[in-house]
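Peer 1: What shape does this take:
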Amino acid sequence: MRNSPLHLAALALALGGCSLIPDYQRPASPVAPQYPQGAAYAPASGTVGADWQGLFQDPLLQQLIHSALENNRDLRVAALNVAAYQAQYRIQRADLLPAVSASASGKRQRLPQSVTGSKAMISSSYSANLGISAYELDFFGRIRSLSQQALMTYLSSEQARRSAQLSLVANVATAYMTWCADHELLELTRKTLAADEQSLRLTARNGSAGKVSALDVAQARTSVDSTRASLARYQRQVALDLNNLTLLVGAPLPSSLPERGLAEGMLAQVPAGLPSNLLQRRPDILQAEYQLQAANANIGAARAAFFPSVSLTASAGSSSKELSGLFKSGSGGWIFQPQINLPIFNAGNLRASLDYSRLQKDISVAQYEKAIQTAFQEVADGLAARQTYQQQLSAQHNLVQASQDYYDLAEHRYRIGVDSNLVFLDAQRSLFSAQQGLINDRLAQLLAEVNLYQALGGAWGEVPGLALSQQRP
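Peer 2: The predicted model follows:
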């Protein structure tokens, strides 16, 4: 029993060690070291917490995000995909070691007289074996290359899950703020409708008294009908916003969900002036790099296919005609059966497989570089949006104040009969439009902050440029 399967497995492991995987070099970043600067971009600012709780400070929004992270079905599928790829990696990694199996069998057979030629005979045989079957000795690293590829694919799926989680957080925040903005627009429309209806009643009384023409009354009624249409549109939009938020959260919303508009302090400010190499820790970029490393490992497997493959089948055990003598002295036996397979002619199949693997790596390099460029653009757009929206909001505030002054003056002049109804209606429309624009601009500014948070990869408190080997679970 000196050549037992355990001895053979140890010998196989000692013989392995060669790898044909090309040395991996991270491609150079195809973007500038710093984000664009200029009048359209925000200057550097302070930082907030590294997680989404540090950015989203509204308690109700935090509650909704927590619920979404627990219940959203898309995120659940992403997590299950990670577990599935992890199982595939464990399956592939198991091929590095021999599969040892034990078997036992027994047989009793009666042969009739017509077969034995003399008299009927009963024969018995029993055996017990321990061995390995068709274990490939990984001399040239083919199995280890495939295992490395499976590992990189698994790590890539984990980054895909992180990316899905980041998108979910941003989408819930976007849906919540959109609902708040539409609710605020709905309340503004209700107040505007009440003012229009009061104006219509005043105009109708003046028309009955002969102070204004029927045209003025018709214009006032037109303003009321237009605002009523806007009211129905915003009622529908608020309902759709709640349906969308319910889908993202993945569970029924709180029954006591308060109706609110956009409020100050909903978001902390995302830091600006960060180095562009911080993009290396964005989950989608890490996912692209893991996919690149998987393609690189696959080249090693394609290279190893050119070399001979050696497989080993071996077993040792005992056999006897009697069950009682199965493990007695002299009943032992073994088999050792190595097999070598040398590719000689395959019509260019192996060469084509290697070329395909190299092309897949080139594709992965281009995809990795495109992911970095896209991320750089998203961050640069976010920084530009922050600065310009702040300037736009300031101007819009001034416009609302000016429109309010115009409305107050026009209403006073109309009531004392100095100006016509046309001037007053124009002031009403201008004020309503300016107030709507202010709400929409505030929403756009908040969503720009959310998009910038997502473009930066969510958490920016980690050390940029962390080695991939340190990030593996």
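
Peer 1: can we go C-alpha only for contacts and neighbour counts from here?
Peer 2: Noted.

Peer 1: now do the same end-to-end measure for stretch 254-269.
Peer 2: End-to-end distance of stretch 254-269 (CA to CA, to the nearest Å): 28 Å.

Peer 1: For it, buried residues please.
Peer 2: Neighbour-count burial for stretch 254-269, with 16 or more other CA atoms under 10 Å as criterion, is recorded at 261-262, 267-269.

Peer 1: Let me know the outermost residue of the chain.
Peer 2: S118 (78.3 Å; CA atoms, centre = their mean).

Peer 1: which one of the buried residues of stretch 254-269 is nearest P33?
Peer 2: P33 has its nearest neighbour among those in Q269, at 22.8 Å by CA to CA.

Peer 1: Quick check: that closest one touching L55?
Peer 2: Yes - contact status for Q269 versus L55: in contact at 7.1 Å, counting by CA atoms under 8 Å.

Peer 1: another one to check against the first:
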Amino acid sequence: MKQMKWPAARTILCMLWLGSALSACSLMPGYQRPASPVAQNWQGLAQGIEDYPLAEIGWHEFFLDTRLQQLIAQTLDNNRDLRVAALNIERARAQYQVQRSNLFPTINAIMSSTAQQTSGNVAAVGVSQQAAGVSHSYRATVGFSAYELDVFGRIRSLNEQALQTFFATEEARRSTQISLVAEVATAWATLAADQARLKVAQETLQSQQQTYELSKRSFELGVSSALALRQIQTSVDSARVDVATYKSQVTLDRNALDLLAGKPVADELLPLAGSHDQPVSRYQVPANLNSEVLQQRPDVLQAEHALQAANANIGAARAAFFPLVSLTSSFGSASTELSGLFGPGSRVWSFAPSINVPIFNAGRNRANLEVAKIDRDILLAQYEQSIQIAFREVADVLAVRQNLGEQIEAQQSLLQASTEAFELSDARFRNGVDSYLTVLDSQRTMYIAQQNLISLQLADAANQFSLYKVLGGGWKE
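Peer 2: The predicted structure follows:
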């Protein structure tokens, strides 16, 4: 054992500094965002509408109904899918910290004691025979073992890969939240629509039940025929079926909301009667919408971070072709007596640099590099595909939205006309001018028009939610 001298300590410090300086060298390929594989704009956008990025509008601002806002807040606090996504972020962050720690030496303090018995009949080569006895040695050192000097950037490339994986996980959480916000809003609007459908069915049943009671009395008095009574009864039974169907559907809608919210939804957070035809947002489609907004969608950013991680992995694969330089060093005290462990002249040190030069590995390094490049190309294709899918999603939502307003306007006009036709036919029936078949036909037309209008109003709300989602909105408060 040798005593540690300051020149030796300076040598170790210089080697560590040199390793840190050389670690700036990296074989990782430079990254440049790939060109977008879609058109610059979508066709058919209305002109003259205020231009604003929906992705920058928080869901608290986008949705008008305060009940829906509170329900979304509750869902974000309790939904299990979002909780899993958040835990995945914590896991990726921890993995990044683990990988990053490899940039620094792991310093350990070691204390050891050794007792050894020697035999007088056994002598070491070149050593005279000694009497049998027990020898002791004590050692206390501080140092690091096999610290890799990242001369060619292998560790930094792996560190960059872990960092980009962490970023991708964060974008996955944002994407999950966007989908969840849109799903909750759609489920809430669906419940409001089914409640409205149930109300229409109940009102129709009540009206037809009253007509049936009047016709029954007329039949008992011999004024009307049994055929007319049975015709009215068929409409009553049909309305009863619809009421039972919509009651079941409302219950299913409640169950779906409870699952999304992560716990039972309180009655005060459910949509009010008549809220199905209220505006859901103050925002409309932006004018001159540029497809560059898709670059900010979380799922697209997730795919890009995965591509950057694969790009960093190429640097690590390239570094495997070059020598691996590592250091092992320790500094401390050693003595044959425990009482003299930290006494004068007991200091010891060791410094053991090593270089591992790859000579032959049957093409393993070259194959690993080829795999890394192919992985990068696969993720590049997936990144481009994610943009194409996002572009189509926006195009589909816009295609539906272009004619929804006209459909709703036409359906409202149809409902008004069918309502007036029902009122006229009912008056003519009561005055004995027409048969009840005319009333049934006009009432059925009015009923269908009411239900179709509710369906179109739901489609309009769901379309706005979808547009907000596909343009990357919903991840901000």
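
Peer 1: that older thread, what is in contact with Q269 and L55 of the first structure at once?
Peer 2: When contacts are counted by CA atoms under 8 Å, 6 or more residues apart in numbering, Q269 of the first structure and L55 are jointly contacted by V48.

Peer 1: Need the three-state assignment for the residue farthest from the centre of the first structure.
Peer 2: Following DSSP: H, G, I helix; E, B strand; the rest coil, we place S118 of the first structure in the coil state.

Peer 1: From L111 of the first structure, how far out is it?
Peer 2: S118 of the first structure sits 11 Å away from L111 of the first structure, going by CA to CA.

Peer 1: returning to that earlier point: in TSV, list the buried residues of stretch 254-269 of the first structure along with distance to A150 of the first structure and secondary structure.
Peer 2: Formatted as TSV, these follow (distance: CA to CA, whole Å; DSSP: H, G, I helix; E, B strand; the rest coil):
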residue	distance to A150 of the first structure	secondary structure
G261	49	coil
L262	47	coil
L267	40	strand
A268	40	coil
Q269	40	coil
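
Peer 1: Check those residues and tell me the two furthest apart.
Peer 2: Pairwise over those, using CA to CA, the maximum falls at G261 and Q269, 19.3 Å.

Peer 1: the helices in the stretch 251-400 of the first structure, which residues?
Peer 2: Using DSSP state H, counting those that start in this stretch, the helices of the stretch 251-400 of the first structure run over residues 283-304, 349-415.

Peer 1: So which of those helices is nearest L240 of the first structure?
Peer 2: Each of the helices of the stretch 251-400 of the first structure was scored for nearness to L240 of the first structure using CA to CA, and the closest is helix 349-415 (26.3 Å).

Peer 1: what's the mean deviation for that closest one versus the second structure?
Peer 2: For helix 349-415 of the first structure, the mean deviation from the second structure after alignment is 1.1 Å (mean CA distance after the TM-score superposition for the first structure).

Peer 1: now that helix: which residue numbers in the second structure?
Peer 2: Mapped onto the second structure using TM-score structural alignment, helix 349-415 of the first structure covers residues 364-430.

Peer 1: quick one on the thing from earlier: please name whichever of the helices of the stretch 251-400 of the first structure is nearest to Q37 of the first structure.
Peer 2: Relative to Q37 of the first structure, the nearest member of the helices of the stretch 251-400 of the first structure by CA to CA is helix 349-415, separated by 8.9 Å.

Peer 1: what angle separates the closest one from helix 283-304?
Peer 2: 170 degrees (axes from the mean of the first three to the mean of the last three CA atoms, to 10 degrees).

Peer 1: now for the following helix or strand past helix 349-415 of the first structure, which elements pack on it?
Peer 2: The C-terminal neighbour of helix 349-415 of the first structure among helices and strands, as given by DSSP states H and E, is helix 421-455. Under the contact definition 3 or more CA pairs under 8 Å, 6 or more residues apart in numbering; DSSP states H and E, helix 421-455 of the first structure sits against helix 142-208, helix 214-249, helix 349-415.

Peer 1: mind listing what's buried in stretch 196-211 of the first structure?
Peer 2: Applying 16+ other CA under 10 Å to stretch 196-211 of the first structure flags 196-197, 199-200, 203-204, 206-207 as buried.

Peer 1: Can you add distance to I344 of the first structure and give the residues you listed back as a markdown table?
Peer 2: Putting those into a markdown table (distance: CA to CA, whole Å) gives the following:
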| residue | distance to I344 of the first structure |
| --- | --- |
| D196 | 90 |
| E197 | 92 |
| S199 | 95 |
| L200 | 95 |
| T203 | 99 |
| A204 | 100 |
| N206 | 104 |
| G207 | 103 |
